[in-house]
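**Q** Starting from these lines, generate the structure:
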Amino acid sequence: VAAARSLSQFQGNKKYQVVIGGSRAKTILAINMTRGSVGRNWMAVRDMDIAAESMGISLLRTKLQAFAISAFYCGVAGALFAFTYLKSLEPVAFDIKLSFQILFMVILGGLGTISGAFIGAAFILLFPVVLNTVGNVWFHGMVDATVISAVEQVVFGALIILFLIYEPLGMAKLWENIRARMRSKSAPKAKVPSQQPS
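**A** Prediction:
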């Protein structure tokens, strides 16, 4: 029994190492693509496709390229998800709730940002845990799980509306603004030389 437990734990650790390695490789690939000509073409078509086409960018090729690469990322992500959490591939595991969770991660984290995907995923996964902990501590477990789930959906919906209206770049942009303010506060202020009267 102990040998079986150690073997399963070893396999679990190996699974997470494979997932982390695959995620790191895909992140590096995405950063390189966004910084290169491919990413610049995508952003040009996203901002104004007519102007991008007038500059010689092929709309059909760029959109097909974005669709193909997005499909590749989704396929690899689904394979890693099934490899880590599922023992068998079934359509029931990939329901509409999971699709909405992925969409919420992208919107809340920040549209068009790579770091926003990680921030949004962390928020979507950790917020229900924090909400359950707060409910158990403050109300001593008297709050029903359905009520907590409803509050969770309301908070997600309100945050999505607010971010889409006021900050489409999501939490990634907010984090960058906070870091910029902290750097500006910690930076030494330049002394203005005093002018002596002539």
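
**Q** C-alpha from now on. contacts and neighbour counts both.
**A** Will do.

**Q** which SS class is S88?
**A** With DSSP: H, G, I helix; E, B strand; the rest coil as the basis, S88 sits in coil.

**Q** With F83 instead?
**A** Following three-state DSSP, the label given to F83 is helix.

**Q** Now for the residue nearest to it when sequence neighbours are not counted, how many residues are close by?
**A** With CA to CA, 6 or more residues apart in numbering as the criterion, F83 has its nearest non-adjacent residue at 7.5 Å, and that residue is K15. Neighbourhood size, K15 [other CA atoms under 10 Å]: 16.

**Q** quick one: the helix or strand where N32 lies to chain centroid distance?
**A** N32 belongs to helix 2-35 when assigned by DSSP states H and E. Centroid separation for helix 2-35 versus its chain: 17 Å, with CA atoms, centre = their mean, to the nearest Å.

**Q** Could you look up the next helix or strand downstream of that helix?
**A** Downstream of helix 2-35, the first helix or strand assigned by DSSP H and E is helix 37-47.

**Q** Compute the inter-axis angle for the helix holding N32 and helix 37-47.
**A** Inter-element angle recorded for helix 2-35 and helix 37-47: 70 degrees (by axes from the mean of the first three to the mean of the last three CA atoms, to 10 degrees).

**Q** same for helix 2-35, what does it pack against?
**A** Applying 3 or more CA pairs under 8 Å, 6 or more residues apart in numbering; DSSP states H and E, one finds that helix 2-35 makes contact with helix 59-85, helix 114-139.

**Q** okay if I get the ones you listed as CSV plus distance to L174 and mean neighbour count?
**A** Below are those laid out as CSV (distance: least, CA to CA, whole Å; neighbours: other CA atoms under 10 Å):
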stretch, distance to L174, mean neighbour count
helix 59-85, 25, 14
helix 114-139, 10, 15
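
**Q** Second input sequence below; structure requested for side-by-side comparison:
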Amino acid sequence: MSVIGTEAIEGFSPSGVTAHDRLHLGLALVLLVVLAGIPLVANDYWLNAVLIPFLIMSLTALGLNLLMGYAGQASLGSGGFMSVGAYATYNLLLRLPELPLPVSLLFGGIIAGLVGIIAGLPSLRIKGFYLVASTLATQFLLEWLFNQYGWFSNYSTSSSISAPRLALLGHDLSSPAGRYLLTLATVATVTVISIRLVRSQTGLTWMAIRDMDTAASVIGIPVTAGKLKAFFVSSLVIGIAGALWGFAYLGTVDARSFNLDRSFEVMFAIIIGGMGSISGGYLGAAFMIFLPILLDHVGGRLFAGAVDAGQLENFQKALFGALIVWFLIKEPRGLAALLSRAWTQLVSRLAR
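**A** Prediction:
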């Protein structure tokens, strides 16, 4: 996908604010107000089991999309970078309790970003499948590291960490509504920064590297710095998401909570949602979180009592996988492109 194509999907141009930008900004503000008011009507189940993991998965997908969709660098180490963010934030809150929670989250993300730079060094020499294998090795190494050395988990006998008290400016955030609002505020802030970043010169550099790094190097674009910066920013965002996954969602985690399956889930989310698109991470996360819930409810109503629960679960997984394959064949550019095309057609019909 070219730079122009990506900007068309996103609906903005780096040259300035357009009417399309203002429309997107207005819709985003309305959506943010609606999401902020959800705790007034949603029960604890929806907050704990659906909305919080959806927001965190969206943030993780956003981080990976910055690396794969915009910079064109393959990675299968998202779970490992999530674990770095979780363990780093845990130790910062434990050993430096005077640090405010947002600062600990940011520093935990920065530590994950530094690890991401190290993991991204092979990208200077290799690409494609070989880079995937390199990041996969990082995934396994980090999982082994956190299980092997007890210092990271404060010498817990189970090598797991429990969420510390979540508070901000004296307000307790341990309730479902508090954890949801913490997650929402973090995701919204990181998303706004990411949008500005991909519209900046850094984003244009990433897209030039993605489209053809050799040509980018010839015309003077700093390819080495661009690739490492992409790994840093991506891992920083994913690290923050990992801390939220451990503390705002699960409550207690170990390195196995961020295994290879988690990395695959994040990659599937951006492939389904649309690579090279900020909105693609949210759409892919919605697909990954809400579709199984929908299939569960529909299957329960259609086959309740007639089919064994285990068989019903296997059928749902098979159907879920088949839908993913069908969707990738029919629309390989993801849900973002599909919805963008549908929106364009709707606007053109209304304008007639």
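
**Q** Number of residues surrounding the aligned residue in the first structure for R262 of the second structure?
**A** Under the alignment (TM-score structural alignment), R262 of the second structure pairs with L98 of the first structure. Around L98 of the first structure there are 11 other residues, counting by other CA under 10 Å.

**Q** residue in the second structure matching R40 of the first structure?
**A** Counting by TM-score structural alignment, R40 of the first structure lines up with L204 in the second structure.

**Q** Tell me how far that match lies from I118 of the second structure.
**A** If you measure L204 of the second structure against I118 of the second structure using CA to CA, to the nearest Å, the figure is 23 Å.

**Q** Looking at these two, which is more packed in?
**A** Between L204 of the second structure and I118, counted using other CA under 10 Å, the more crowded position is L204 (19 against 14).

**Q** burial measure for the spatially closest residue to that one that is not a sequence neighbour, as a count.
**A** Using CA to CA, 6+ apart and skipping the chain neighbours, the partner closest in space to L204 of the second structure is V198 (6.9 Å). By other CA under 10 Å, the residues close to V198 of the second structure number 22.

**Q** which residues sit in contact with the most centrally placed residue in the first structure?
**A** Centroid-nearest residue in the first structure: A117, 1.3 Å away (criterion: CA atoms, centre = their mean). Residues in contact with A117 of the first structure, defined by CA atoms under 8 Å, 6 or more residues apart in numbering, are 105-106, 109-110.

**Q** quick one: which of those residues sit in helices?
**A** Of the contacts of A117 of the first structure, the ones assigned to helices by DSSP state H are 105-106, 109.

**Q** A215 of the second structure -> the first structure?
**A** Alignment note: A215 of the second structure maps to A51 in the first structure; criterion TM-score structural alignment.

**Q** Just among the ones in helices among the contacts of A117 of the first structure, which is most surrounded?
**A** Counting neighbours by other CA under 10 Å, G109 leads those with 30 neighbours.

**Q** Tell me how far the aligned partner of that one in the second structure lies from L62 of the second structure.
**A** For G109 of the first structure, the aligned residue in the second structure is G273 (criterion: TM-score structural alignment). G273 of the second structure sits 10 Å away from L62 of the second structure, taking CA to CA as the criterion.

**Q** shared neighbours of those two, anything?
**A** Joint contacts of G273 of the second structure and L62 (CA under 8 Å, 6+ apart) are 280-282.

**Q** hang on, the earlier thing: what are the neighbouring residues in contact with the match of A215 of the second structure?
**A** Contacts of A51 of the first structure by CA under 8 Å, 6+ apart are 44-45.

**Q** which of the residues in the helix or strand hosting it are buried?
**A** For A51 of the first structure, the element it lies in under DSSP H and E is helix 49-54. Buried residues in helix 49-54 of the first structure, counted by 16 or more other CA atoms under 10 Å: 49, 52.

**Q** so how far is it off the chain centroid?
**A** Mean C-alpha position of helix 49-54 of the first structure versus that of the full chain (CA atoms, centre = their mean) differs by 29 Å.

**Q** how big is the offset of it relative to the second structure?
**A** For helix 49-54 of the first structure, the mean deviation from the second structure after alignment is 1.1 Å (mean CA distance after the TM-score superposition for the first structure).

**Q** Relative to W206 of the second structure, how far out is T6 of the second structure?
**A** 12 Å.

**Q** Neighbour count: these two, which is higher?
**A** Shown here are T6 of the second structure and W206; by other CA under 10 Å, W206 has more neighbours (30 against 20).

**Q** Surely the more buried one touches A225?
**A** No: assessed by CA atoms under 8 Å, W206 of the second structure is found out of contact with A225, at 10.0 Å.

**Q** wait, the match of G109 of the first structure sits on V266?
**A** No: G273 of the second structure lies out of contact with V266 (CA under 8 Å); the separation is 10.5 Å.

**Q** do you know how far the match of R40 of the first structure is from L350 of the second structure?
**A** Distance, L204 of the second structure to L350 of the second structure, by CA to CA: 34 Å.

**Q** Next: I52 of the second structure.
**A** Counting by CA to CA, the separation of I52 of the second structure from L350 of the second structure is 36 Å.

**Q** So which of those two has more stuff around it?
**A** I52 (25 against 7).

**Q** Tell me the counterpart of that one in the first structure.
**A** Checking TM-score structural alignment: I52 of the second structure goes with nothing.

**Q** quick one: I52 of the second structure and L181 touch, right?
**A** No: look at I52 of the second structure against L181 with CA under 8 Å: they stay out of range, at 9.0 Å.

**Q** Which stretch of the second structure is stretch 176-185 of the first structure matched to in the alignment?
**A** Counting by TM-score structural alignment, stretch 176-185 of the first structure corresponds to 340-349 in the second structure.

**Q** what sits up against that stretch?
**A** When contacts are defined by CA under 8 Å, 6+ apart, stretch 340-349 of the second structure is touched by residues I9.

**Q** average gap between that stretch and the first structure?
**A** Stretch 340-349 of the second structure sits 0.7 Å off on average (mean CA distance after the TM-score superposition for the first structure).
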